[in-house]
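**Student:** Following is a predicted model, sequence given first.
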Amino acid sequence: MTRELYDLCGIDERLRFSPYCWRARYALAHKGLDVQTRPWRFSEKEALAFSGQGQVPVLVDGDEVVHDSYEIMRYLDRAYPESPLLGEGPAEARARFFKHYAERSLAPAILRTVVMDLFNAIHPDDRAYFRETREARLGCSFEEFHSPAKGLSQLDTALAPLRGRLEEADFLDGDAPGGADYLVFGFFMWAHCVSSADLVSNADPVYAWRERMLDLYDGLGREALRVTDIEGAYR
């Protein structure tokens, strides 16, 4: 049976920008597992009814249905123990730190920088839903929240511990990439796909790491469609 991953798409169904879906895609590539991605939009909740919830990523692997990027990584480690992503015990606890660090420190700074680009990358049929739900979380409009200068300053501060690690090793998990790298890099792919904003300078060790991550698995990230590749979509 074909392994399937339900993956968020934007104005073009080839535009896949969810940081959580990118986590899952890199995790599958790390395991050497083939997967067929299925484009999904926010307005297609019924398509995920079989999973018991309404968010992506959703992985269908034979009779197994798993949602949530972190749970997908845990499942892959159980079902395919070779080349662990997260490990167990203290190693898995460390991976959880990177999960929360990325979601609570990096994601808000990146969102403040690219939120209007992100909004324009979303399919027109999904924009009203996206604006209503996300502005409710933010407590203000996208236009009020959007501030690239503040976002980049916030991100620069948040990246300090990442820089420290990447001055010691090529990847967060050492000489080779692992779960910690994918948990963090998903948010860089998010920005990479929807915006042309430069999040870090090319002298930053985080930039060199991002370039290495883009090139992994035959250019999985580098070959991804960006909104800037879609004629007339980026402004």
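**Tutor:** In hand now; what should we look at?

**Student:** For the rest of this, base every contact and every neighbour count on C-alpha atoms.
**Tutor:** Noted.

**Student:** Share the number of residues neighbouring Met1, please.
**Tutor:** Using other Cα atoms under 10 Å, Met1 has 7 other residues around it.

**Student:** And for Arg222?
**Tutor:** That count, for Arg222 with other Cα under 10 Å as the rule, works out to 18.

**Student:** ditto for Val194
**Tutor:** 27.

**Student:** That one contacts Ala224, doesn't it?
**Tutor:** No: using Cα atoms under 8 Å, Val194 is not in contact with Ala224; the gap is 10.9 Å.

**Student:** Using the three-state scheme, assign Thr37.
**Tutor:** Here Thr37 is recorded as strand under DSSP: H, G, I helix; E, B strand; the rest coil.

**Student:** again, but for Leu59
**Tutor:** Following three-state DSSP, we place Leu59 in the strand state.

**Student:** Now do the same contact list for it.
**Tutor:** 3-6, 65-67, 72 (Cα atoms under 8 Å, 6 or more residues apart in numbering).

**Student:** now do 7 Å
**Tutor:** Leu59 makes contacts with 4-6, 65-67, as judged by Cα atoms under 7 Å, 6 or more residues apart in numbering.

**Student:** any idea how far the residue most central in space within the chain is from Arg74?
**Tutor:** Central residue of the chain (Cα atoms, centre = their mean): Pro19, 1.6 Å from the mean position. Going from Pro19 to Arg74 by Cα to Cα, to the nearest Å gives 17 Å.

**Student:** same thing with Glu132?
**Tutor:** In terms of Cα to Cα, Glu132 sits 32 Å off from Arg74.

**Student:** Ok, Leu155 next?
**Tutor:** Distance of Leu155 to Arg74, given as Cα to Cα: 28 Å.

**Student:** Which of Glu132 and Arg74 has more residues huddled nearby?
**Tutor:** When Glu132 and Arg74 are compared for neighbours, Arg74 comes out ahead with 22 against 11, by other Cα under 10 Å.

**Student:** try it against this one:
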Amino acid sequence: MTILLYELVGADPSRPFSPHVWKIALALAHKGLPFETVPVPFTGVPKIEGGFSKTVPVIRDGGTLMKESFDIAVYLEETYPDRPSLFKGEGGKAAARFVERWSQAVVRPYLGGAALMDIYGRLAPADQAYFRPSRQARFGDRSLEEVSGEREAGLHAWRAGLEPLRDMLSYQPFIGGDGPLYADYIVAGFLQWMRVVSPFRFLDPADPVAAWFERCLDLHGGLMRKVPAAA
């Protein structure tokens, strides 16, 4: 049975951008599980599956509904143990939880602020009306324009914060080692988020992290690359 994956979109339903949904799209492809996506705008998320979740991703696998990206990844691992592993054991799962927390603390905050106006510009009017006040409240009642306007000033520090990943990639091609695991998809999802919504050059092309991300873009038949970079 085909799994349904609810994904976040703006006015263009062909450009899903939620980093957390991208993690699960990659995880499903890694497992070789057939899935279909259901595009949902911001204002439609509370209506998914009768109000099952306030956020995406949400999947329906037959009679099972799941939410929260890490919980979904664990569900896929446990439900389909005969498929390629996302963690390669409990140690890999524990390491992925660390990568998730590191990403939330180091990778996401800067990108979230840097992309605010780019995301806003890609939304339909009803979603813009929701997005502006909700995000301005999240950033201390500062305007979207003010927060996004600081992205150049914060870029160097953000790139420097990627040094642990950069150093790791000096001796292995993926966070998972010779091949990708869910830990790779966690970080790649955040970078894909920025790639899809903004033309801002957030990675230095000469950075090993950029080379790793290019490898991730090629994974699973170029799943992420099928959505063109923002222009």
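**Tutor:** It's in. Please read all numbers here as calculations on a predicted model, not as lab measurements.

**Student:** Quantify their similarity with the TM-score.
**Tutor:** Overlay of the two chains. TM-score (TM-score structural alignment, normalised by the length of the second structure): 0.93; 228 aligned residues with a Cα RMSD of 1.5 Å.

**Student:** how about the contacts of Leu59 of the first structure in CSV, adding neighbour count?
**Tutor:** Shown next, in CSV, are the contacts of Leu59 of the first structure (neighbours: other Cα atoms under 10 Å):
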residue, neighbour count
Glu4, 17
Leu5, 25
Tyr6, 21
Val65, 16
Val66, 22
His67, 23
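
**Student:** Can you lay out those residues as CSV showing distance to Tyr101 of the first structure and secondary structure?
**Tutor:** Formatted as CSV, these follow (distance: Cα to Cα, whole Å; DSSP: H, G, I helix; E, B strand; the rest coil):
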residue, distance to Tyr101 of the first structure, secondary structure
Glu4, 28, strand
Leu5, 25, strand
Tyr6, 25, strand
Val65, 27, strand
Val66, 23, strand
His67, 20, strand
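
**Student:** contacts for stretch 196-213 of the first structure?
**Tutor:** Defining contact as Cα under 7 Å, 6+ apart, one finds that stretch 196-213 of the first structure is touched by 152, 163, 166-167, 170-171.

**Student:** Please pick the buried ones from those residues.
**Tutor:** Buried by 16 or more other Cα atoms under 10 Å: 152, 163, 166, 170-171, out of the contacts of stretch 196-213 of the first structure.

**Student:** Can you name the two of these that sit furthest apart?
**Tutor:** Leu152 and Asp170 (23.3 Å; Cα to Cα).

**Student:** coming back round to it: out of the contacts of Leu59 of the first structure, who's nearest Glu44 of the first structure?
**Tutor:** Nearest to Glu44 of the first structure among the contacts of Leu59 of the first structure, with distances taken as Cα to Cα, is Tyr6, at 11.1 Å.

**Student:** which residues of the second structure fall in strands?
**Tutor:** 3-8, 35-40, 58-61, 64-67 (DSSP state E).

**Student:** how big's the offset between the third one and the first structure?
**Tutor:** Its matched residues in the first structure lie on average 0.5 Å from strand 58-61 of the second structure after superposition (mean Cα distance after the TM-score superposition for the first structure).

**Student:** try the last one
**Tutor:** Aligned to the first structure and superposed, strand 64-67 of the second structure gives a mean residue distance of 0.6 Å (mean Cα distance after the TM-score superposition for the first structure).

**Student:** follow-up on the earlier one: what about the buried ones among the contacts of stretch 196-213 of the first structure, which are in helices?
**Tutor:** Mapping those onto helices (DSSP state H) picks out 152, 163, 166.

**Student:** Any figure for the gap between the second one and Ser196 of the first structure?
**Tutor:** Right, Arg163 of the first structure. Separation of Arg163 of the first structure from Ser196 of the first structure (Cα to Cα): 22 Å.

**Student:** swap in the first one?
**Tutor:** Summarising the geometry, the distance separating Leu152 of the first structure from Ser196 of the first structure, computed by Cα to Cα, is 13 Å.

**Student:** ditto for the last one
**Tutor:** Here the criterion is Cα to Cα. By it, Leu166 of the first structure lies 24 Å from Ser196 of the first structure.

**Student:** mind listing what the nearest residue to Trp40 of the first structure once chain neighbours are set aside touches?
**Tutor:** Residue nearest to Trp40 of the first structure in three dimensions, not counting chain neighbours: Leu8, with 4.8 Å by Cα to Cα, 6 or more residues apart in numbering. Neighbouring residues of Leu8 of the first structure by Cα under 7 Å, 6+ apart: 16-18, 39-41, 56.

**Student:** Any chance of those in a markdown table with distance to Ala176 of the first structure and neighbour count as columns?
**Tutor:** Shown next, in a markdown table, are the contacts of Leu8 of the first structure (distance: Cα to Cα, whole Å; neighbours: other Cα atoms under 10 Å):
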| residue | distance to Ala176 of the first structure | neighbour count |
| --- | --- | --- |
| Arg16 | 25 | 27 |
| Phe17 | 24 | 28 |
| Ser18 | 24 | 22 |
| Pro39 | 30 | 16 |
| Trp40 | 31 | 21 |
| Arg41 | 33 | 20 |
| Val56 | 27 | 24 |
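
**Student:** Sweet, I'm off.
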